[in-house]
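**Q** quick check, what structure comes out for this input:
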Amino acid sequence: MKQFSFNDESLTLPDSAFELVEHLGFNSAEQAKWAWFELSGAVLSHYLADEEARLQALLTFFYQERGFQTADEYFAIAAADLGMCFMLRRGNSTTLATALKLLAKQLDLQLDLLLLPGATVLVCTMAGEFRYIDPLTGRFLSRHDLHSLVKGELGNAAPFKARYLKPANNQLILMRMMSELKSAAVLAHEFEAAMECCNLMLAWYPDELNLHRERAFIAHQLGAIHVATADLQFFIDNNPHDPMVELVKMQLRELGEESQTFH
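**A** I've put the predicted structure just below:
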C-alpha cells in the first residue's frame, strides 16, 4: 500500500474522506466526487429566505426526495464510506451526518457533528436555541435523547459529559470515519486496510493506547508478530494499572511462544 498522510492544512471535506477510501482500495474518489457534485448542485433549488424553512427544505430533500437512510448492513465498509453514502444514499450515523452537514453548507446553514460514544448526531443553532438532529432519521432530538444514546452505548450509569456537545472539526470527523472503516475492515477480514487505518490514526495520536492494542490484534492476523509484540509492550509500559493489563500480558506471552514456534 502506497504511503499516504494527512496534515491539518490539507484536511477538507468531502475530498479528504474520498481520498482516504480510495487509498484503502475501497472506492474511486472520482466516482464519489461526481455523486457529490450532482447532489450539491441539486440542493441549491431549496434555498429559501427563511432559515427555519430552509432547514426543513433540506431535511425533506435529503430524506424524502433523495431517500437517504440507514444502511441495511450498518457496520459494513460501504456504510462507513462517505463516497458510497453519496452514491447509494445509505450510510451510518457518521457518513449520513457528514453528508447532511456538507449539503447544509450549500444552503448557508451551519450543521455541526457531535461525536457521541457509538453514535454521531448533528447540532445547529436556530432562533437562539440548539437543535439536535438524528442523521439516521432526520428527526429532532432532545438532550434527554442524546443522553439515552450515550447510556445505550456505555450503560445506564454513564453520565452525559459536557465534551460530548463540542462540535467536531475535520480531523476528528475523519478520525471517527477511519475508526469505523477500521472496524468494518476487520469484520470483512480486510486486515491490510484495517492496519493502514490504525497507522494513519496513530500518526495523529501516537500515544493512543487502545489503538496500539487494536493494531496488535490486526498485526497478528497479518503475521506481523514483531509489530504486534511492540504494540502490546507499549500498552503495558504506558498503562500498567489498566484492568486489561493482565490479559495483555497473557497475549504478549502467547505471541512470544508463537514467534519461537515459527523459528
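**Q** going forward, measure contacts between C-alpha atoms and count neighbours the same way
**A** Will do.
**Q** off-centre distance for the top strand by length along the chain?
**A** Longest strand in the chain, counting residues (DSSP state E): strand 119-126. With C-alpha atoms, centre = their mean, to the nearest Å as the basis, strand 119-126 stands 15 Å off its chain's centre.
**Q** before we move on, what about stretch 93-106?
**A** That offset, for stretch 93-106, works out to 13 Å (C-alpha atoms, centre = their mean).
**Q** could you do stretch 228-245 as well?
**A** For stretch 228-245, the distance to the chain centre is 25 Å (C-alpha atoms, centre = their mean).
**Q** got it, and stretch 100-115?
**A** Here stretch 100-115 is found 16 Å from its chain centre; the criterion is C-alpha atoms, centre = their mean.
**Q** buried ones in the longest strand of the chain?
**A** Buried residues in strand 119-126, counting neighbours by 16 or more other C-alpha atoms under 10 Å, are found at Ala119, Thr120, Val121, Leu122, Val123, Cys124.
**Q** flag every buried residue along stretch 141-151.
**A** In terms of neighbour count (16+ other C-alpha under 10 Å), stretch 141-151 has its buried residues at Leu146, His147, Ser148, Leu149, Val150, Lys151.
**Q** would you do the same for the sequence below? I want to compare the two.
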Amino acid sequence: MLESNISARWLGEEPLELMTLALDVVESLAGPQARDEAERELFALERALAEELEGMQVAQHLLPCLYQGLGLSGDSETFFSIDNCLMNRVLARREGIPVSLGILLIHLCRRFGVKAEGICFPGHFLVRVWVKEEGVIIDPFTGRPLSRREIEQLLRGAQGNLARLTPEHLKGADDSEILARLLNVTKAAFIHDQQFGQALACSELLLRLKPDCPFERRDRGFLYEQLDCGRLAADDFEFFIEHCPEDPIADVLKAQIAGLDLSPKTLH
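**A** Sure thing, here's the model as predicted:
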C-alpha cells in the first residue's frame, strides 16, 4: 500500500518538491517513522540556518553558514554507505555524498530564496547556485565553488583523459533526473552491502519513474536472480532481450535464462 501511494503521488499532475521526493524514498525504504525523523531534522536545520543568516546577505553567506557554521560535510571515509544515501541519516549526521548533499543544498537554497539547480555531472553530482545574478558551480561535497579546470579534472576522472567538457555536461537536471540519480546510488549501496531486497525496492521505485526502461528491467532481473526468483528474473531478462536484441549482453542473458530455476516462488 505504501509503495502504491508513493507511486500515485509521483505520477500525479501536481509536481512535487525535490526534498519531498527524497523523503518519499526514505518512507518507502525505511518506513514512516524514518520520514518523520527526517522532517524533524530538516526543520531543525532550517531554523538553525535562519539564525546563522540573520542580518546577512543570504545568497553570499548561505554556503559558509551551512558548511562551516552548521557542519555540513562530505563523508569521504565511508563514501559508499547507506548512511550517505537515505536522507533521514544524512540529516541526522549532516554528512553525505554529492547527490544527497546536493539535494539538501538545492532544497535549502530554494527555501531561503536563492535560485539553485542540480547538474547530473558524470561521476560527481554538482549544484549551480546563483550569487549576484551569476551562476556559480558548487561541489556539494565540500560546499566550495569549482573552477573550470577543476570541473574538467572531475570529468577526466570519470571518463578518462580524452574527455572534453561541453555545455551538455553542465546542463541543469530536472527533479526526476536527480531522484533517479539518488535511487541508483542508493541501490548500488544496498548491493554493496548485499541487501538485495532493499536494492530491489530501489529498482521498483526507478521503474515508477521509467516503466519501460529495458536497462532497469535487466538490472531488476539480476536482483531477482540473487533472491532466487528465477521466473521473475527470466521475465525481466526476456523483456531486455526483446527490446535490445543487438546489445552484447542479450546473448549472455539467454544463457542465463537457460540456467534459472523457473519454478514459482514467493517473494517476501
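**Q** let me see the TM-score of these two.
**A** The TM-score (TM-score structural alignment, normalised by the length of the first structure) is 0.87; 256 aligned residues with a C-alpha RMSD of 2.3 Å.
**Q** ok, back up a step: and the longest strand of the first structure, which stretch of the second structure?
**A** Aligned using TM-score structural alignment, strand 119-126 of the first structure spans residues 124-131 in the second structure.
**Q** and the contacts of that stretch?
**A** 59-60, 98-99, 102, 105-106, 109, 114-120, 135-140, 154, 172 (C-alpha atoms under 8 Å, 6 or more residues apart in numbering).
**Q** got it, and stretch 181-195 of the second structure?
**A** For stretch 181-195 of the second structure, the external contacting residues (C-alpha under 8 Å, 6+ apart) are 25, 80-82, 85-86, 99-100, 120, 196, 198-200, 202-203, 205-206.
**Q** go with 10 Å
**A** For stretch 181-195 of the second structure, contacts defined as C-alpha atoms under 10 Å, 6 or more residues apart in numbering pick out 22, 25, 79-86, 97-100, 102-103, 120, 125, 175-180, 196-206, 216, 223, 226-227.
**Q** buried ones among these?
**A** Neighbour-count burial (16+ other C-alpha under 10 Å) is assigned, among the contacts of stretch 181-195 of the second structure, to 22, 25, 79-86, 97-100, 102-103, 120, 125, 175-176, 178-180, 196-206, 216, 223, 227.
**Q** Glu52 of the first structure: what secondary structure?
**A** Secondary structure, DSSP: H, G, I helix; E, B strand; the rest coil: Glu52 of the first structure is helix.
**Q** contact partners for it?
**A** Leu58, Leu109, Met126, Ala127.
**Q** what of Phe68 of the first structure?
**A** Contact analysis of Phe68 of the first structure by C-alpha under 10 Å, 6+ apart lists 59, 61-62, 85-91, 96, 99-100, 135-138.
**Q** centroid-nearest residue for the second structure?
**A** Centroid-nearest residue in the second structure, with C-alpha atoms, centre = their mean: Leu182, separated by 0.6 Å.
**Q** which part of the first structure matches the helix or strand where that one lies?
**A** Taking DSSP states H and E as the definition, Leu182 of the second structure sits inside helix 175-192. Counting by TM-score structural alignment, helix 175-192 of the second structure lines up with residues 170-187 of the first structure.
**Q** which residues in the stretch 51-200 of the second structure form strands?
**A** For the stretch 51-200 of the second structure, the strands defined by DSSP state E, counting those that start in this stretch cover 73-74, 95-96, 116-119, 126-131, 134-139, 144-145.
**Q** nearest to Glu37 of the second structure, of the ones you listed?
**A** strand 95-96 (15.8 Å; C-alpha to C-alpha).
**Q** tell me the average deviation of that closest one from the first structure after fitting.
**A** Superposing on the first structure and averaging over aligned pairs (mean C-alpha distance after the TM-score superposition for the first structure), strand 95-96 of the second structure comes out at 0.5 Å.
**Q** what span of the first structure lines up against that strand?
**A** Aligned by TM-score structural alignment, strand 95-96 of the second structure falls on residues 90-91 of the first structure.
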